[in-house]
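[1] build me a model from this:
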Amino acid sequence: MKFSEWIDIWLKNEKPFFKESTYATYSNIIENHIKPSLGAKNINYIQNNDLQNIIFEKLNSGKLNNKKGLSLKTVKDIMTVIKSCLNSAMKNGIIKRKTFDYKFPKNIPSKKIEIFSHAEHFKLFQYINSNLDEKSLGILISLLCGLRIGEVCGLKWCDIDFENEILSVNRTVQRIYIKKTISSESKIIISSPKTTSSFRNIPLSKHLIKTIKKLRKNNNFYIISGNRNFIEPRIYRKYYYSILSLLNISKLSFHSLRHTFATQAIELGTDYKTVAEILGHSSINTTLNLYVHPKMEHKKKCLTLIHNKLSSYLKKRKR
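    Here you go, the predicted structure:
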């Protein structure tokens, strides 16, 4: 049996257990990356070196134009799908049990997150406050709470508890693309947030609650549309970029609002656990790896404090 034949069977069997967005992601990975690299090979003859070669191939020239490599995260996602498929083949007696082993290079630089400068951040905040309506409110919420664009598009007025001043993240709006062998399709779905931890309650400041109350509408209305119909992320992203162009500030992705929020929260001394929970990260390590990069002056201050403490102890002993 060719690997392409088994992976189609595996995906069909696993479909009931996947979120619709996860199924779409796996379909794209399989059609765009796995089948072209491994699909024609007999599943019984797949060896560790085949898997290791795929890792190097995708990191070096994995994009569809073959000019650039894929990110390490994307390659890890590809290998997760391959390994899950092979494990299922062993479990079902399609191939003999064996250990599949491979490594990821350690010297790949991580992608630097993009954030707005303090001047740009203030300029955007000032503009939104001066031109506040339902649509611009979504940008303000992301600036002050770090929500993803799909979460902002999925917010309804019933998600805000005005009495206790809490915003609940309960759903996300996203367009998914399902790649098939000879065709592809896309559609908008409203689903649960990215992960279990992405369901979260975020306490709102008194000032933000006061601002939001001015625009309050029917509980079943979506916040940024002001009616029962949601605005999809692709459309809202265009609106966001139009504001950046108007203000003549860096054309960073909407996700950079989230990065900027997290970075400033940490710079202001907010503890990492709190930031992780506000962002909906499943692990504090995600927050630490993304946003905690101490500056040289902070490192120097740390060493100075330790030296001063030891010196102070030494002086006491001499007395």
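
[2] use CA for all of it now, contacts and neighbours both
    OK.

[3] which helix or strand contains residue 168?
    If you go by DSSP states H and E, residue 168 is part of strand 166-169.

[4] got it, and residue 55?
    With DSSP H and E as the test, residue 55 turns up in helix 48-61.

[5] Proceed likewise with the subsequent sequence, for comparison:
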Amino acid sequence: MDVSKIMMADVCEEWLNMKRLLIKQSTYAKYRNIVERHIEPDIGDYNLGNLNSYLINSFIYEKIKKGRLDREGELAVKTVRDITTILKSIVKYAEKEYHTENLAGNSVLPKRSRVKFEVLSLKEQKVMEEYLLDNLQEPRCVGLLICLYTGLRIGEICALKWNNIDFESKSITITHTLQRISMPDLETKRKTRIIIDEPKSESSFRTIPIPEKIFKIIRKSSYPHNDEDFFLTNSSKYVEPRNYQYFFRRTLKNMGIREVNFHILRHTFATRCVEVGFDVKTLSEILGHADTSITLNYYIHSSWENKQRQMMLLEG
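    Here you go, the predicted model:
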């Protein structure tokens, strides 16, 4: 087969059609978005005969430069790594399907930046808890408390229904996540839509014990309710993550706390767990991490005081 007549844009579409049969809607939407925004516009017009590691590495380098100009921090590097991983998978598909050479053999992934997570200070956490406890009539405020004390992701709390709460074992079981994905619809002309799907990994399916003080709040908020109702609305209507993020920002403003991302609740929960002595395996399972190494790399950091104590051991 003459690979000089096969365009990368066509290979990209073939790869997406193949992947669509194997992966979740949300993952497919992410892949398509990356292909359409980054890969096809830049190298879609190349044919397989002209593609090589040099062109791929040049493409990656340009993405890194653009990422640094557009936004600083891990997000830019992570995005480029995602783009690179998908491109290499497409090239691998071309190698098997069209018997091309190892086109990406010498291409490299951008180096991962060290991630520094923000957490609420103890003072900020106290202010937040006091405000939320004064506004328990608002289910979305109770939802924020739940996230602060269980580490739920925003998509998980938005998908939470009353039937996910076991009042006997005092636990929450995570079975679904809610998110808005990019999925253009030619008939409705909508570019995105909400999906409620199973979590992204097996480890994200989990049952979390509820701290007693949070369980008492949930129990007081539970009557009357329908098991199939969403927790945040006590109705069949959901709150989508984007709107819950807006609510969180307004709440921060009311509390006089700096503007931060919703995910800070999860980081704060994990950090407090480490501070009170949670073992890594337990914390990893509660957070829904696929591997304890993720928990270790993200959250387990020795304090300066502990470093000093350890160094003192050298003195005998």
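
[6] longest single helix anywhere in the first structure?
    For the first structure, the helix that runs over the most residues, judged by DSSP state H, is helix 296-318.

[7] elements contacting that one?
    The helices and strands touching helix 296-318 of the first structure, judged by 3 or more Cα pairs under 8 Å, 6 or more residues apart in numbering; DSSP states H and E, number zero.

[8] helices of the first structure, start to end?
    Along the first structure, the stretches classed as helices by DSSP H are 3-14, 20-29, 48-61, 72-91, 118-130, 134-145, 149-153, 206-213, 233-247, 255-267, 272-279, 284-291, 296-318.

[9] pick the most buried one from those helices.
    helix 149-153 (a mean of 24; mean count of other Cα atoms under 10 Å).

[10] what about that one, how far off from the second structure?
    Compared with the second structure after fitting, helix 149-153 of the first structure deviates on average by 0.5 Å (mean Cα distance after the TM-score superposition for the first structure).

[11] give the aligned range of that helix in the second structure.
    Mapping helix 149-153 of the first structure onto the second structure (TM-score structural alignment) gives residues 154-158.

[12] now the matching stretch, how far from the chain's geometric center?
    In terms of Cα atoms, centre = their mean, to the nearest Å, the centre of stretch 154-158 of the second structure is found 11 Å from the chain centre.

[13] please report the distance of the corresponding residue of the first structure for residue 178 of the second structure from residue 229 of the first structure.
    In the first structure, residue 178 of the second structure lines up with residue 173, judged by TM-score structural alignment. The spacing between residue 173 of the first structure and residue 229 of the first structure, counted by Cα to Cα, to the nearest Å, is 12 Å.

[14] between those two, tell me which one has more neighbours.
    Using other Cα atoms under 10 Å as the criterion, residue 173 of the first structure and residue 229 rank with residue 173 on top: 22 against 12.

[15] what residues are up against that one?
    Residues near residue 173 of the first structure by Cα atoms under 8 Å, 6 or more residues apart in numbering: 150-151, 153-154, 188-191, 232-233.

[16] please redo it, this time with the cut-off set to 10 Å
    149-155, 188-193, 230-233 (Cα atoms under 10 Å, 6 or more residues apart in numbering).

[17] distance of it from residue 156 of the first structure?
    12 Å.

[18] what touches both of these two?
    Both residue 173 of the first structure and residue 156 are contacted by residue 230, under the criterion Cα under 10 Å, 6+ apart.

[19] tell me which residue of the first structure lines up with residue 293 of the second structure.
    Mapped onto the first structure by TM-score structural alignment, residue 293 of the second structure lines up with residue 285.

[20] from residue 87 of the first structure, how far off is that match?
    Following Cα to Cα, the distance that separates residue 285 of the first structure from residue 87 of the first structure is 28 Å.

[21] do residue 93 of the first structure as well
    10 Å.

[22] same check, this time on residue 184 of the first structure
    In terms of Cα to Cα, residue 184 of the first structure sits 28 Å off from residue 87 of the first structure.

[23] and the angle from the helix holding residue 55 of the first structure to helix 72-91?
    Using axes from the mean of the first three to the mean of the last three Cα atoms, to 10 degrees, one finds that helix 48-61 of the first structure and helix 72-91 are set 160 degrees apart in direction.

[24] whereabouts in the second structure does helix 48-61 of the first structure align?
    With TM-score structural alignment applied, helix 48-61 of the first structure matches the range 53-66 in the second structure.

[25] residues in contact with that stretch?
    38-39, 42-43, 46, 67-70, 76-81, 83-84, 87-88, 102-110.

[26] apply 6 Å and report the result again.
    103-104, 106-107 (Cα atoms under 6 Å, 6 or more residues apart in numbering).

[27] next, format those residues as TSV and append neighbour count and distance to residue 286 of the second structure.
    TSV is the format used below for the contacts of stretch 53-66 of the second structure (neighbours: other Cα atoms under 10 Å; distance: Cα to Cα, whole Å):
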residue	neighbour count	distance to residue 286 of the second structure
103	21	42
104	21	38
106	11	39
107	17	37
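
[28] show me these that map onto strands.
    Among these, none falls in strands (DSSP state E).

[29] got the residues you listed as JSON lines, with distance to residue 147 of the second structure columns?
    Output for these, formatted as JSON lines (distance: Cα to Cα, whole Å):
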{"residue": "103", "distance to residue 147 of the second structure": "45"}
{"residue": "104", "distance to residue 147 of the second structure": "42"}
{"residue": "106", "distance to residue 147 of the second structure": "44"}
{"residue": "107", "distance to residue 147 of the second structure": "40"}
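
[30] of those residues, closest to residue 249 of the second structure?
    Comparing the contacts of stretch 53-66 of the second structure against residue 249 of the second structure with Cα to Cα places residue 107 closest, at 41.4 Å.

[31] any idea how far residue 85 of the second structure is from the closest one?
    Counting by Cα to Cα, the gap from residue 107 of the second structure to residue 85 of the second structure is 10 Å.

[32] again with residue 128 of the second structure
    40 Å.

[33] quick revisit: now do the shared contacts for residue 173 and residue 229 of the first structure.
    By Cα under 6 Å, 6+ apart, no residue touches both residue 173 of the first structure and residue 229.

[34] can you redo the helices of the first structure as a markdown table with distance to residue 221 of the first structure?
    As requested, these are exported to a markdown table (distance: least, Cα to Cα, whole Å):
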| stretch | distance to residue 221 of the first structure |
| --- | --- |
| helix 3-14 | 35 |
| helix 20-29 | 24 |
| helix 48-61 | 44 |
| helix 72-91 | 36 |
| helix 118-130 | 21 |
| helix 134-145 | 11 |
| helix 149-153 | 11 |
| helix 206-213 | 14 |
| helix 233-247 | 16 |
| helix 255-267 | 24 |
| helix 272-279 | 24 |
| helix 284-291 | 32 |
| helix 296-318 | 46 |
